[in-house]
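Undergrad: Can you look at this prediction? I've put the sequence above it.
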Amino acid sequence: MSPKMQGLSWQSFKKNSMVPPLFIIIGLGALGATSYVLRLALRSPDVTWNSRANPEPWNEYKNKEYKVCWYL
C-alpha cells in the first residue's frame, strides 16, 4: 500500500492544526471562483445558450436605461 501524503489521513489531519484552515480557505476559494464563473455564464447579456431563438441577445439591452446605485 502506498503511503498517503501527510495531512490527508484523519490522524495527521487532527494532529496538525494548520491543515483544517488550509482546506477551508482553499475550498471557499474554489467555491467562490466556481460561483463567479457560473454567474458570468448564466447572467451575462453577451452569452447565448440558444443561438437559434436569439442569435443577438445583446440587442435586448440596446434601448434600456441603466441606473447605478452606489449606496448599496
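TA: Great, that's in hand. The structure presented is a predicted model; accordingly, all values stated were derived computationally and were not measured. Residues are numbered from 1 along each chain as shown.
Undergrad: C-alpha from now on. contacts and neighbour counts both.
TA: Will do.
Undergrad: what helix or strand does the residue lying closest to E56 once chain neighbours are set aside sit in?
TA: Ranked by Cα to Cα, 6 or more residues apart in numbering and with sequence neighbours excluded, the top spatial neighbour of E56 is T48, at 7.9 Å. Assigned by DSSP states H and E, T48 belongs to no helix or strand.
Undergrad: Next up, a structure to set beside the first:
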Amino acid sequence: MQGLSLASLKKNPALIPLYVCIGVGGAAAVFYTLRLALRSPEVTWNRKSNPEPWEEYRNKQHKFYSPIRDYSKVESPAPKYTE
C-alpha cells in the first residue's frame, strides 16, 4: 500500500500530517487510559494493603479539572461508612 513506507511518504508528503495527528491522538488516548487506571479512586490494584482506597481521596481533588484549589477546607459530600 502506498504511504506506508518511507519511500512512498517522500512521494506523498501530504500524508505526513495525517500520520502525526493519528499518532498524537493515539498517544493521548493511551495516556488518559493509564491516568484513569493509576490515579482514579475507583480503581484499586491491591485490595489487601488498602481495603478502602476511596477514603484516601476524601479531602483531595480527583476531578480532571476543578476551580477549587484547597480541598482540605471543603466538606466532602461522600458518606462515611462506619461499622
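TA: Arrived safely. Being a predicted model, the structure only gives us computed values, none of them experimental.
Undergrad: Could I get the TM-score for this pair?
TA: Here the TM-score for the pair of chains, by TM-score structural alignment, normalised by the length of the first structure, is 0.75; 64 aligned residues with a Cα RMSD of 1.8 Å.
Undergrad: give the contact list for the residue nearest to E56 of the first structure.
TA: Neighbour list for T48 of the first structure: 54-57 [criterion: Cα atoms under 8 Å, 6 or more residues apart in numbering].
Undergrad: Return the distance of it relative to V68 of the first structure.
TA: Per Cα to Cα, to the nearest Å, T48 of the first structure is found 24 Å from V68 of the first structure.
Undergrad: now I25 of the first structure
TA: 32 Å.
Undergrad: ok, longest helix in the second structure?
TA: Scanning the second structure for the helix with the most residues, using DSSP state H, yields helix 16-39.
Undergrad: mean distance, that helix to its aligned residues in the first structure?
TA: Here helix 16-39 of the second structure, set against the first structure after superposition, deviates by a mean of 0.6 Å using mean Cα distance after the TM-score superposition for the first structure.
Undergrad: centre of the chain versus that helix, how much separation?
TA: 10 Å (Cα atoms, centre = their mean, to the nearest Å).
Undergrad: Thank you kindly, that will do.
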